[in-house]
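Engineer: below are the sequence and a predicted model; questions follow.
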Amino acid sequence: MARETRGKAAELLTVREVLDELGGISRRTFYRWRELRLAPACIRLPNGELRVRRDVFDHWLDERAEGAAR
């Protein structure tokens, strides 16, 4: 079970996968959120592409749930 959890946490999502999970928001919106520091933290690969760790993305979503405790 721990290995499965680590594997999910280590999963890297592409920007396209993040956009799809957010209901198909535009790439432009995502990059605007990055400029405003509202997007989930990203990893820049040596080839310049961005990835978002699954656990970071899930936590980012949880923080934005309506009625979330502050």
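Structural biologist: The structure has been received and is ready for your questions.

Engineer: contacts and neighbour counts: CA atoms only from here.
Structural biologist: Noted.

Engineer: wait, what's in contact with the residue nearest the centre of the chain?
Structural biologist: Closest residue to the average C-alpha location of the chain: Phe57 at 3.4 Å, with Cα atoms, centre = their mean. Contact partners of Phe57, counting by Cα atoms under 8 Å, 6 or more residues apart in numbering, are Pro40, Ala41.

Engineer: at 7 Å what do you get?
Structural biologist: Pro40 (Cα atoms under 7 Å, 6 or more residues apart in numbering).

Engineer: try this one next to it:
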Amino acid sequence: MSPTLMDELLSVAEICTELKISRRTFYRWRELHIGPEAIKLPNGEIRVLRSTFANWLAKFQERAA
């Protein structure tokens, strides 16, 4: 799945809610380079494209199969 102009940008809070993880876990995964690829906005906030998040999750689904 490739990003499109209409691809939804998810906030850290939305990612954490969807995965049922803490913000600390999300940022730790970023430090370890194991979390989904993110975009840092000019105001410093982090966003993740919905398509990037879906592709990242799919990698784990394939491993479990």
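Structural biologist: All right, it came through fine. As the structure is a computational prediction, the values presented were derived from the model and not from experiment.

Engineer: and the TM-score between them?
Structural biologist: The TM-score (TM-score structural alignment, normalised by the length of the second structure) is 0.86; 59 aligned residues with a Cα RMSD of 0.8 Å.

Engineer: show me what the residue nearest to the centre of the first structure aligns to in the second structure.
Structural biologist: Phe57 of the first structure maps onto Phe53 of the second structure when the alignment is built from TM-score structural alignment.

Engineer: and the gap between its match and Lys20 of the second structure?
Structural biologist: Per Cα to Cα, to the nearest Å, Phe53 of the second structure is found 14 Å from Lys20 of the second structure.

Engineer: name the helix or strand for the residue nearest to the centre of the first structure, please.
Structural biologist: helix 54-63 (DSSP states H and E).

Engineer: cool, Arg47 of the second structure as well?
Structural biologist: strand 46-49.

Engineer: with Glu66 of the first structure instead?
Structural biologist: Secondary structure (DSSP H and E) places Glu66 of the first structure outside all helices and strands.

Engineer: what's the following helix or strand after the helix or strand hosting Glu4 of the first structure?
Structural biologist: Here Glu4 of the first structure, judged by DSSP H and E, is contained in helix 2-10. Downstream of helix 2-10 of the first structure, the next assigned helix or strand under DSSP H and E is strand 12-14.

Engineer: what sits up against the helix or strand that that following strand is followed by?
Structural biologist: Going down the chain from strand 12-14 of the first structure, the next helix or strand is helix 15-21, by DSSP H and E. Helix 15-21 of the first structure is contacted by residues Ile25, Ser26, Leu50, Arg51 when judged by Cα under 7 Å, 6+ apart.
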